[in-house]
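S.K.: This is a predicted model, with the sequence first.
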Amino acid sequence: MTEVRDGFAGGRAWQRWLGAPGSRRPLWISSLVVAVIQSVGTNAAAQDQSGRASLDAFARVLLVLGPALLVLRYRYPRVAVFGASAVTVVYFAGGYPYGPVFLSVAVACFAAIVTGHRRAAWSAVGMLWVAHVLVAFWLFPWLPPAGDASPPWFQELGFVAWAVAIIAVSELAGVRREQIIRARAEREEAERRRADEERLRIARELHDVLAHSISVINVQAGVGLALLDQDPEQARTALTTIKTASKEALGEVRQVLDTLRAPGEAPRSPAPGLDRLGELKDQASGAGLTVDVRTEGKRTALAAGADLAAFRIVQEALTNVVRHSSSRTAEVLLRYGTGELEIRVDDDGPAAQSAEASGSGGGRGLVGMRERASVLGGSVEAGPRPDGGFRVLARIPFTAPATVSDAPGGAPDKEAP
């Protein structure tokens, strides 16, 4: 059964009046209103029904007992609907005047259907109708009031129409409630999915920033320690590189954390893109890696998301070369084709001894690159080359094509031979 605490359809006014789950009004208030309507309405209707039994103390208890059961209509809907129907049957069998005694059954039936207990509601209403037919057309000679006669059959059609109307309205409300609950569940699932995607995005950003910068710092720290006594000037250069890399890393991490503290606000500084490949070359050079960047095809500007993904893929690929390859050279090729940018990062390998000893294969870097490309409808392939070394090949579609004549940052393209 669907959780009833999620509320039900039927309009906010009905929801407040009936004290439905999710409303702040307690159930006893609406039950009290039903009891007053049944008692006062039946008193008024009895004035024109002199042939029926008079409203004695037992009848008044029955008029209140049915509404009292409505307090249970959402916690125990079966008990409420069958109980209200049974009380109404006893009221009919007593020969008391007709009136709004059906109201408690209608409310209980409504609550049972909108909470998913359709079979109980239909069975209770069917039981009430069968009992009414037996009392009105068969058992009336033995039941009060004395001298009562069988009513015409067309009056029974009114009872049937009332029952069908109550069930139809309740079914419509139940269907609407299920639609609202389903839509709410879909919205919550979409929100959870967006939160997961945002968490993955932030994790990729932090991984790419920290992995690259810490790799450079690690290499330069080793160089500085090795040359501290032999070549102090070279050690100073290594320390300067560490300072620069750590400062840039802190700036990018702060930018990522700012998006967490103030979601929806524009970032204070633009996200990195391919126009910062020169910085990657300098950082890699400081780590002892010579990088050759080449461009083929007509330079095409990328949308911000695609530009950031391209930059991070190159950054992670170069980081892996620094961390896991013995090669001290790498080649980055940017090929602008029809509708997509192809990024190829090659190194001559083989794997560094430290990487082989630890069994590390790049950690989450390759996974992050594939996730970045797949979000944009692209792909990333990585693996050993047939002639030795390692290759990362990424394809990123143009999401906002706009041709520019110069390379990002105003530098002219360097055409491949």
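M.R.: Done, it's in.

S.K.: going forward, measure contacts between C-alpha atoms and count neighbours the same way
M.R.: OK.

S.K.: Just the strands from the protein, written as ranges.
M.R.: 290-296, 300-301, 329-336, 340-347, 379-384, 390-397, 402-403 (DSSP state E).

S.K.: orientation of the first one relative to strand 340-347 in degrees?
M.R.: Read that as strand 290-296. 150 degrees (axes from the mean of the first three to the mean of the last three C-alpha atoms, to 10 degrees).

S.K.: Show me what strand 290-296 is packed against.
M.R.: helix 277-286, strand 329-336 (3 or more C-alpha pairs under 8 Å, 6 or more residues apart in numbering; DSSP states H and E).

S.K.: A further structure is provided below for comparison with the first:
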Amino acid sequence: MEDVKPWGPPWREDRRSGRFQRRGLAHPGVAVVAGFIQVMGGDDVAWRPMTPALYAMLLAGPVALVFRKRAPVTVLVIAAAASIAFGTNAAPRWTFAVAPAIALFNLARMGRPRAAAVVAGLAFAAYFGACWGLGDTITLPAVGRPGWREGVLLAIAIAMIIFLGGAAKVRSEHLADMMKVRAERARAKEEQELRQASEERLRMARELHDVLGHHLSLINVQAGVGLHLMEKQPEQAREALTAIKSASAEALREVRTVLDVMRAKDEPAPRRPALGLSRLEELTADAGLPITTEVTGAERPLPPEVDRAAYRIVQEALTNVRKHAGAGATASICVDYLPTALHLAIRNDGPAAETDASAGEGTGIAGMRERAQILGGSVEAGPVDGGFLVSVLLPTPDDGSPA
């Protein structure tokens, strides 16, 4: 049997879903009202003095309404039979048919309009058959027998009740579908927020890795130079220490920027520090090794995502050069603006190894590949002519709109 939510405000729904529904019963309020109407109206329409048997006929239907959710067909049969029994002793009025009408509506509302129509049709035939076929047996006064007008009105009323019950069924299903859609949307939104939070944490971790990895590598190289030159060439050692101070200050500044973004939970969507190829000269100047830079093609504004990814990839490639190429290594950077893409080539003349390729997401060459793949690009890296080459292709619209 299908469970249909009762109509009414939500603060009443909680009470309705209490002990009555736990026992499979309907709220008794409807039954009480129906019983009151039928009993009060019975005195006005009865052709004979009211007896306990007649009162029982009037109350049988309302009492059965309490079980209308558990056995809707049986309740309709009982209510209709009791009203027919009383109707043979009364004038045709609506007051003794309240319980059957409610039971009929309930059955149609529960998605069983055919069963409702069959039971109502049989009850209709039984009532008119009893009033006319058994009129002499039950001593029904002739004036109390319903005519064809009453029959037409009763048939219309039955059809309307079944129709309204079916409409209520459709409405409840529509509301249930709406609630389901809302729940699915809320669940999808929650999943999206969780996914975005996870992606944001990964992005921040990658940012911290890039910032700290680059600057700590530079500090390490300059510290080694300073120690080596401390006694023989103090001026160059001083320059190395100055470079260490500058690199550490820059690292702290960028870390603070990333942390400030992470703390800004109540602000609009966080944005990365303004990094891009416009800062390439600054990046190469702080790299701690000789670097040549070449730009070809029609230089143009890049989408922020592509510009930032290109900067980080170059930064990571230079960090790898410092880590693995050894002292005295040199590097070259070629930036080629293609019509629909950006090509980067970072090459060094030292024996760089792909040591970090398996270190996990966000590190080494694996991190470069991940950045490029997110934007639909690719990264190729490997030994070439006694050195090491990192070749990057990043698709980009030629109008500089965000990717």
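M.R.: In hand now; what should we look at? This one's a predicted model, so the numbers in the text were calculated from it and none came from an experiment.

S.K.: Which of the strands of structure 1 sits closest to residue 58 of structure 1?
M.R.: Proximity to residue 58 of structure 1 (C-alpha to C-alpha) singles out strand 379-384 among the strands of structure 1, at 79.6 Å.

S.K.: Run the chain-centre distance for that closest one.
M.R.: 32 Å (C-alpha atoms, centre = their mean, to the nearest Å).

S.K.: Specify, as a residue range, where it falls in structure 2.
M.R.: Alignment of strand 379-384 of structure 1 against structure 2: residues 377-382, by TM-score structural alignment.

S.K.: List the contacts of that stretch.
M.R.: Identification of contacts with stretch 377-382 of structure 2 by C-alpha atoms under 8 Å, 6 or more residues apart in numbering yields 354, 365, 368-369, 372, 388-395.

S.K.: can you put the strands of structure 1 in TSV and add mean neighbour count and distance to residue 87 of structure 1?
M.R.: Output for the strands of structure 1, formatted as TSV (neighbours: other C-alpha atoms under 10 Å; distance: least, C-alpha to C-alpha, whole Å):
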stretch	mean neighbour count	distance to residue 87 of structure 1
strand 290-296	17	87
strand 300-301	22	77
strand 329-336	20	81
strand 340-347	22	75
strand 379-384	16	70
strand 390-397	22	71
strand 402-403	11	77
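
S.K.: In TSV, list the contacts of stretch 377-382 of structure 2 along with distance to residue 156 of structure 2.
M.R.: TSV is the format used below for the contacts of stretch 377-382 of structure 2 (distance: C-alpha to C-alpha, whole Å):
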residue	distance to residue 156 of structure 2
354	86
365	80
368	77
369	75
372	72
388	90
389	88
390	84
391	82
392	79
393	76
394	73
395	71
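
S.K.: re earlier: distance to residue 184 of structure 1 for the helices and strands packed on strand 290-296 of structure 1 - can I get that in TSV?
M.R.: Shown next, in TSV, are those (distance: least, C-alpha to C-alpha, whole Å):
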stretch	distance to residue 184 of structure 1
helix 277-286	45
strand 329-336	44
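
S.K.: residues of stretch 211-227 of structure 2 that come out buried?
M.R.: By neighbour count with 16 or more other C-alpha atoms under 10 Å, stretch 211-227 of structure 2 contains the buried residues 211-219, 221-223, 225-226.

S.K.: gap between that stretch and the chain center?
M.R.: 47 Å.

S.K.: for stretch 183-198 of structure 1, same thing?
M.R.: 1 Å.

S.K.: Stretch 387-395 of structure 2 now?
M.R.: On C-alpha atoms, centre = their mean, the centre of stretch 387-395 of structure 2 falls 39 Å from the chain's centre.

S.K.: quick one: contacts of that stretch?
M.R.: Contacts of stretch 387-395 of structure 2 (C-alpha under 8 Å, 6+ apart): 306, 310, 317, 340-353, 372, 375-383.

S.K.: Likewise for stretch 262-276 of structure 2?
M.R.: Residues beyond stretch 262-276 of structure 2 that count as contacts (C-alpha under 8 Å, 6+ apart) turn out to be 204, 254, 257-258, 261, 304, 307-311.

S.K.: Number of residues surrounding the residue lying closest to residue 336 of structure 1 once chain neighbours are set aside?
M.R.: Distances taken as C-alpha to C-alpha, 6 or more residues apart in numbering place residue 297 nearest to residue 336 of structure 1, at 4.8 Å, with adjacent residues excluded. By other C-alpha atoms under 10 Å, 14 other residues sit near residue 297 of structure 1.

S.K.: Distance of residue 297 of structure 1 relative to residue 342 of structure 1?
M.R.: 10 Å (C-alpha to C-alpha, to the nearest Å).
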